[in-house]
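sequence? don't have it. structure:
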C-alpha cells in the first residue's frame, strides 16, 4: 500500500487533548490524489508510484502532460510527484484519500520548499557573531570579518559560509506525529511545523526513522 500523499499547507493552529494540554499542529489538505503511473523494475528499473494532485483547467498544462493523464482517463492535474514503494499495491487510475493512507498516531515525514528570505548577511544566514560593539568600531557590527588567510591560499575556499541567498530550498521535517485525520474534509493535522508558507505544496510520506 502506498504510504504517501501530496497536499497543501493550510496553516498552524492548536488543538487540545483529553487532559486539556494545547498541541501545536499544522493543518494540511492532503489529497485526494490520483495514481497517474506505476513504475516497475522490469520496465523502469525501479519501483515507485506517481501521484497527481490539484485539478486545473486543461489549458494550464502542456500537451505532453495532458496526454500522460488521458491514458488513464484522469482529469488535468497540476502537481505530479513520485513516491518510492517496493510493493505499491495500487493500479493506475485509483484515487487515494487521507483516511485510507494515514491514521492517528502514525509518524510522517513532510517535504516542501522553505520560505525564501532573499539575500541575507552572515549574521542572519549562519548566525555569525559580528564585530565588537565597542572599542571604537562604528559600522562593522554585522560584518562577517576575515574570510581567508593572505598570500596562501590567497582566495576564499568554495563552500565557505557567508552572505548569500537564503531559503527557498527543499526541506524535509521528519517524525511528525499525526494528531488528526478528517476524511470528509481531506484534512491531516501533524504536530509541529512543516516547511513553506501557507498554500505551499508538500509531500507527506511515512516516517523513515519512526
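Thanks, I have the structure now. Since the structure is predicted, the reported quantities are computational estimates derived from the model, not experimental observations.

use CA for all of it now, contacts and neighbours both
Noted.

measure the residue lying closest to residue 165 once chain neighbours are set aside to residue 167 for me?
Excluding its sequence neighbours, the residue lying closest to residue 165 (CA to CA, 6 or more residues apart in numbering) is residue 119, at 4.3 Å. Using CA to CA, to the nearest Å, residue 119 is found at 9 Å from residue 167.

these two: which has the busier surroundings?
residue 167 (17 against 12; other CA atoms under 10 Å).

check contacts around the more buried one.
For residue 167, the contact set (CA atoms under 8 Å, 6 or more residues apart in numbering) comprises 114, 115, 116, 117, 118.

tell me which element the fourth one is part of?
In this case it means residue 117. Take DSSP states H and E as the rule and residue 117 turns out to sit in strand 116-120.

may I ask which of the contacts of residue 167 has the most neighbours?
Scoring those on neighbours with other CA under 10 Å, the highest-scoring entry is residue 114 at 18 neighbours.

roughly how far apart are the residue nearest to that residue when sequence neighbours are not counted and residue 169?
Of all residues not flanking residue 114 in the chain, residue 196 sits nearest, at 4.3 Å (CA to CA, 6+ apart). Residue 196 sits 9 Å away from residue 169, going by CA to CA.

tell me which of the two has more neighbours.
Ranked by neighbour count (other CA under 10 Å), residue 196 and residue 169 place residue 196 first, with 23 against 13.

second one coming, line it up with the first:
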C-alpha cells in the first residue's frame, strides 16, 4: 500500500541525534477501511477506495449506507482512491504501519482560505517604495497594469487582487521522523497545507 488518509493535528518540534531542533507536523493517519475495490473488467481501471473518520448515520445518504454495508464497516467522512495497493480486499484495514522512520512521503492537503486579498499578500508585491513626492496611501497598491489604448484590456493571468487560498497543495519529500502505531500518529518534517483538523493524503 502506498498511501493513507490522515488528519492534521498540529505542529511541534523535536531534537535529532545531533541536537538540532527540527520543526515537524503531527498527523493522525488511519486506521482506514477499504470501502471499494475497483477492477479493470468492471470499472476500466484498478484502484481501491479508503474511508477514514467516523460519520454520523443521520448525515449519510441511503446509497452510501449500502456502500459501507458491503464493506461491513461504519459510515466514513472522507473517501480517497489509491491506485497502488498490494492484495487488499474489501473490508481490510490500513494502518500507519505502512510507514517507517526515515521514509519520505508526499502530503496533499487544502490550504487555508484567505478570502479576497490584495497583491501584497497574494503575490508578494513590495508596494510603492516611498511615501514622499505626493505618494499617499500607495504602499500596498498594485501599480500600473500596463494596459493603455493598446490592448485596451487586461491580459489573462495578470497578477492582481483576488481570492487566495483554499487550493489543493502537494508538499513533496517530507521525511517521516516518528511513527506511533498505538496512537495512529505519524510525525513528518516541516509544514503541510491546511488548518488543524483538516484532512490530508499521505503517499510514498
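The structure has been received and is ready for your questions. These numbers were taken from a predicted model, which means no experiment stands behind them.

circling back: trace the residue nearest to residue 165 of the first structure over to the second structure, please.
When the second structure is aligned by TM-score structural alignment, residue 119 of the first structure is paired with residue 116.

which neighbours do residue 196 and residue 169 of the first structure share?
113, 114, 115.

which residues touch residue 105 of the first structure?
Residues near residue 105 of the first structure by CA under 8 Å, 6+ apart: 177, 178, 179.

how big is the offset of the strand or helix carrying residue 11 of the first structure relative to the second structure?
Using DSSP H and E, residue 11 of the first structure sits within strand 4-16. Its aligned residues in the second structure lie a mean 0.7 Å from strand 4-16 of the first structure after superposition (mean CA distance after the TM-score superposition for the first structure).

next SSE after that strand?
strand 22-30.

now do the following helix or strand past that following strand against strand 4-16, angle only.
Counting by DSSP H and E, the next helix or strand C-terminal to strand 22-30 of the first structure is strand 33-39. Taking axes from the mean of the first three to the mean of the last three CA atoms, to 10 degrees, one finds strand 33-39 of the first structure and strand 4-16 inclined to each other by 140 degrees.

following the chain past strand 33-39 of the first structure, name the next helix or strand.
Counting by DSSP H and E, what follows strand 33-39 of the first structure is helix 41-44.

identify the residues contacting that following helix?
Residues from elsewhere that reach helix 41-44 of the first structure, judged by CA under 8 Å, 6+ apart: residue 47.

helices or strands next to the strand holding residue 11 of the first structure in the packing?
Other helices and strands packing on strand 4-16 of the first structure, by 3 or more CA pairs under 8 Å, 6 or more residues apart in numbering; DSSP states H and E, are strand 22-30, strand 48-55, helix 98-101, strand 201-206.

list the buried residues of it.
4, 5, 6, 7, 8, 9, 10, 11, 12 (16 or more other CA atoms under 10 Å).

any chance of those in JSON lines with distance to residue 138 of the first structure as columns?
Formatted as JSON lines, the buried residues of strand 4-16 of the first structure follow (distance: CA to CA, whole Å):
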{"residue": "4", "distance to residue 138 of the first structure": "54"}
{"residue": "5", "distance to residue 138 of the first structure": "53"}
{"residue": "6", "distance to residue 138 of the first structure": "51"}
{"residue": "7", "distance to residue 138 of the first structure": "49"}
{"residue": "8", "distance to residue 138 of the first structure": "46"}
{"residue": "9", "distance to residue 138 of the first structure": "44"}
{"residue": "10", "distance to residue 138 of the first structure": "44"}
{"residue": "11", "distance to residue 138 of the first structure": "42"}
{"residue": "12", "distance to residue 138 of the first structure": "41"}
